[in-house]
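[1] quick one, what's the 3D model for this:
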Amino acid sequence: MSKLSRSVVVTVAVVGAALGLAAPAVGHPQRTKPTIVLVHGAWADASSWEKVNSRLQHDGYTVLAAPNPLRGLSSDAAYLAAFLQQRTTGPVILVGHSYGGAVISNAGLSDPDVAALVYVDAFVPDQGETLLGLQNGGGDPTALFDFVQYPGAPAGDADLYIKTAVYSQVFAADLPAATAAELAAAQRPITFGALVEPSGPVAWKVLPSWYVLGTADAILPPALQQQMADRAKSKITKVKASHLSMVSKPDAVTTVIESAARATS
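    All right, here's what the predicted structure looks like:
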C-alpha cells in the first residue's frame, strides 16, 4: 500500500470513529474470478452453452458466449483473438466445443490474459494437422452431410449441414427427440475448407488444459478424444454423453470449467 493510500485509510478511520462507524477492513483484495469465454463448434451456435452459461453466472462468473463464424480455422481464430482483445479484461478461461476446440487452440496465445483451456468433446490439433486428417478422412461425407454452395465460396468449397435424418443419431443421441429435432433445424453450417485447413501454432503446448470426454460420442470418437487429450496433457473428465455434453450433462461440464478457473486464478 502506498503512503497516500495509507493516509486516506487513516483519515477515513478517524472520521468514521468520530461518527461511531466501524473502521474499513484493510487487507489483501479479493481475487477477481476469470471471465469464461465459451466457443461453440460446428452445427451449433452460442445457445448450445445456455445451461452451462446460467450455472456459471449463478456461481458469480462473467460469461461471454462468443460467436464462431465457422468460415475457416485461421479466420475463425483471428476473429476470436479480436474478440478477446476487445471484449475481455483480466484473466480468461477459454472453453471450446468440438471444432471450437481447434479455434481456441489457435487463438489461445493471442491474448496474454488467457490462463487455461477447456475442451468439451473437442478437437485438439497439433500444428499442421487438419480436423479431417485427425479422423482419417472421416468416411464418405455425402452420407453425413448436405452440401450447400454459398456466394463467394472458394472454388470447390461449400457449407456442410448434417443431414436431418441422422442428426440426432450422430450428434445428439442422448437428448430428447424433440430437442434434437430443434437443434437439427437451427444448425449452423461449417465450410468444408475449415475441416481441411492446417492448424497454426497451438496454445495447449503452453497453457494448462482440461478435457470433458463424451464416452458415447458418435461423431468424434472417444478414442480420438482420449488420444488428443493425453497428448495435450489435459486433465480428463469422462462423462456418459453424446457429442453435446454441455447440453446433456451441463453440471459436469460446469464443474470442469470452474475447476480450471480455480486452479489458475
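[2] C-alpha from now on. contacts and neighbour counts both.
    OK.
[3] strands of the protein, residue ranges please.
    Secondary structure of the chain (DSSP state E): strands at 35-39, 63-66, 92-97, 114-120, 145-148, 159-162, 190-191, 209-214, 235-239.
[4] make CSV from these and add distance to P198 and mean neighbour count to it.
    Listed next are these as CSV, based on distance: least, Cα to Cα, whole Å; neighbours: other Cα atoms under 10 Å:
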stretch, distance to P198, mean neighbour count
strand 35-39, 19, 24
strand 63-66, 22, 18
strand 92-97, 18, 27
strand 114-120, 19, 27
strand 145-148, 21, 16
strand 159-162, 18, 22
strand 190-191, 14, 23
strand 209-214, 21, 26
strand 235-239, 25, 17
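[5] would you list those strands in CSV and tack on distance to L220?
    Formatted as CSV, the strands of the chain follow (distance: least, Cα to Cα, whole Å):
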stretch, distance to L220
strand 35-39, 17
strand 63-66, 22
strand 92-97, 11
strand 114-120, 11
strand 145-148, 15
strand 159-162, 14
strand 190-191, 16
strand 209-214, 9
strand 235-239, 14
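[6] where exactly do the helices run in this protein?
    If DSSP state H is used as the criterion, the helices of the chain fall at 3-18, 50-58, 73-87, 99-107, 131-134, 141-144, 164-171, 177-186, 192-195, 222-231, 245-248, 250-264.
[7] what's the most buried one of those helices?
    helix 99-107 (a mean of 29; mean count of other Cα atoms under 10 Å).
[8] if we can go back for a sec, what's the closest of the strands of the chain to P201?
    Of all these, it is strand 114-120 that lies closest to P201, at 14.6 Å by Cα to Cα.
[9] from the chain's centroid, how far away is that closest one?
    From the chain centre to the centre of strand 114-120 is a distance of 7 Å (Cα atoms, centre = their mean, to the nearest Å).
[10] and that strand, what does it pack against?
    The contact analysis (3 or more Cα pairs under 8 Å, 6 or more residues apart in numbering; DSSP states H and E) places strand 114-120 against strand 92-97, helix 99-107, strand 209-214, helix 250-264.
[11] now do 6 Å
    strand 92-97, strand 209-214 (3 or more Cα pairs under 6 Å, 6 or more residues apart in numbering; DSSP states H and E).
[12] tell me how far A143 lies from Y99.
    20 Å (Cα to Cα, to the nearest Å).
[13] and for comparison, fold this next one:
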Amino acid sequence: MYVAAFIPDKGESARDPAARFPGGSLGEALHPVPVTLPDGSPGAEFIIDQAKFPHRFAADVPEGVARLTAVAQRPVTGAALGEPAPEPGWRTLPSWAVVATEAPDIPAAAQRSMAERAGDGGPGGTRGAAAPPRAGGTARRTARADRKAVASALPANATYELGLVPD
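    Model prediction:
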C-alpha cells in the first residue's frame, strides 16, 4: 500500500518524480547528518527536521504522537534517494495507492501519475477504494483480507484521494 508515497518504476529513483513534478517541498524539510559509509567514505543521512515533521507528516494526529514520531524517525541515506529501483512489486502483486492532495512534500500530481502508471503496469496493478476512507482503516482491511477478496472488492486501476488538512 502506497500512502502519499513515491511509487517508482524499475530504474527510477525517489528524485526522478520530484524532477518531473515541481512543487514538492520535501528537500527543504530534510536535515543532512554527516556519516561514514561502510566503505569508509564520507556520506550523508537525512532526517526530516523535527520542528517541521508534525506539520508535514503527522498533521492529523495528536501533537504528542507527532513529536514522538519526529524523534523516532529513521534516516535515509543520500545514496538511497538516488539509487535506481529494482523491478517493482506492483507489477506482480496487488497494490493500493492513496493520494494525499494536501501533503506538501510529494505533489499530488506526482502521486497521482505514479499511481495511475502502477495501475496500468501489470497483473498486480495498483487499486484504490471507491470512496475515500481513512488510510489507516484501508491498510488494516488490506492486511487482513486475502488476495482474492481484496481484488474483488476494490475496482481495478483506481486511485483514491485523501486530503490531509492540519488542525
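[14] TM-score for this pair?
    Scored against TM-score structural alignment, normalised by the length of the second structure, the superposed chains reach a TM-score of 0.69; 140 aligned residues with a Cα RMSD of 2.8 Å.
[15] circling back: with distance to L183 of the first structure added, can I get the helices and strands packed on strand 114-120 of the first structure in a markdown table?
    Below are those laid out as a markdown table (distance: least, Cα to Cα, whole Å):
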| stretch | distance to L183 of the first structure |
| --- | --- |
| strand 92-97 | 15 |
| strand 209-214 | 18 |
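[16] nearest residue to the equivalent of D159 of the first structure over in the second structure in space, ignoring adjacent ones along the chain?
    Residue pairing (TM-score structural alignment): D159 of the first structure is matched to E45 of the second structure. If the residues on either side of it in the chain are set aside, E45 of the second structure comes closest to T77, at 4.1 Å by Cα to Cα, 6 or more residues apart in numbering.
[17] aligned to that neighbour, what sits in the first structure?
    Using TM-score structural alignment, T77 of the second structure sits opposite T191 in the first structure.
[18] its match touches I162, doesn't it?
    No. Shown here, T191 of the first structure and I162 do not form a contact pair, counting by Cα atoms under 6 Å, at 12.0 Å.
[19] what's the closest of the helices and strands packed on strand 114-120 of the first structure to V148 of the first structure?
    strand 92-97 (23.5 Å).
[20] quick one: distance of that closest one to the chain centre.
    3 Å.
[21] against the second structure, where does it fall?
    By TM-score structural alignment, strand 92-97 of the first structure lines up with nothing in the second structure.
[22] for stretch 206-224 of the first structure, same thing?
    Against the second structure, stretch 206-224 of the first structure falls on residues 92-110 (TM-score structural alignment).
[23] what does stretch 123-131 of the first structure give?
    Counting by TM-score structural alignment, stretch 123-131 of the first structure sits on residues 6-14 of the second structure.
[24] now do that stretch: everything it contacts.
    Residues from elsewhere that reach stretch 6-14 of the second structure (Cα atoms under 6 Å, 6 or more residues apart in numbering): 81-88, 114.
[25] who wins on neighbours among those residues?
    M114 (21 neighbours; other Cα atoms under 10 Å).
[26] can you tell me how far it is from S152 of the second structure?
    From M114 of the second structure to S152 of the second structure the distance is 22 Å (Cα to Cα).
[27] also M1 of the second structure?
    The gap separating M1 of the second structure from S152 of the second structure is 16 Å, by Cα to Cα.
[28] just P94 of the second structure next, same as before
    In terms of Cα to Cα, P94 of the second structure sits 11 Å off from S152 of the second structure.
[29] the two: who's more crowded?
    Per other Cα under 10 Å, whichever of P94 of the second structure and S152 has more neighbours is P94, with 20 against 9.
[30] from A108 of the second structure, how far off is the more buried one?
    22 Å.
[31] and for the residue nearest to T215 of the first structure when sequence neighbours are not counted, the neighbour number?
    Sequence neighbours aside, K240 is the residue nearest to T215 of the first structure in space, at 5.1 Å (criterion: Cα to Cα, 6+ apart). K240 of the first structure has 13 neighbouring residues, counting by other Cα under 10 Å.
[32] surely K240 of the first structure and V212 touch.
    No. Under the criterion of Cα under 6 Å, K240 of the first structure is not in contact with V212, lying 10.2 Å apart.
[33] so what does R67 of the second structure match up with in the first structure?
    With TM-score structural alignment defining the correspondence, R67 of the second structure maps onto A181 in the first structure.
[34] which non-adjacent residue is nearest that match?
    Nearest to A181 of the first structure is S168, by Cα to Cα, 6+ apart, at 7.1 Å.
[35] same question, A151 of the second structure
    With sequence-adjacent residues excluded and distances taken as Cα to Cα, 6+ apart, A151 of the second structure is closest to P94, at 7.2 Å.
[36] where's the one you found relative to A131 of the second structure, distance?
    P94 of the second structure is 18 Å from A131 of the second structure, by Cα to Cα.
[37] residues near the spatially closest residue to E87 of the second structure that is not a sequence neighbour, how many?
    Closest residue to E87 of the second structure apart from its sequence neighbours, by Cα to Cα, 6+ apart: K10 at 4.8 Å. Residues contacting K10 of the second structure under the criterion other Cα under 10 Å number 13.
[38] ok, now which ones touch the residue nearest to T215 of the first structure?
    Each residue near K240 of the first structure by Cα under 6 Å, 6+ apart is listed here: 214-216.
[39] cool, and V239 of the first structure?
    G214.
[40] let's go with 10 Å and repeat that
    121, 212-217, 245, 248-249, 252-253 (Cα atoms under 10 Å, 6 or more residues apart in numbering).
[41] what do you get for F145 of the first structure?
    Contacts of F145 of the first structure (Cα under 10 Å, 6+ apart): 159-164, 166-167, 189.
[42] okay, the alignment partner in the second structure of it and P75 of the second structure: tell me how far apart.
    With TM-score structural alignment as the criterion, F145 of the first structure lines up with L30 in the second structure. According to Cα to Cα, L30 of the second structure and P75 of the second structure sit 10 Å apart.
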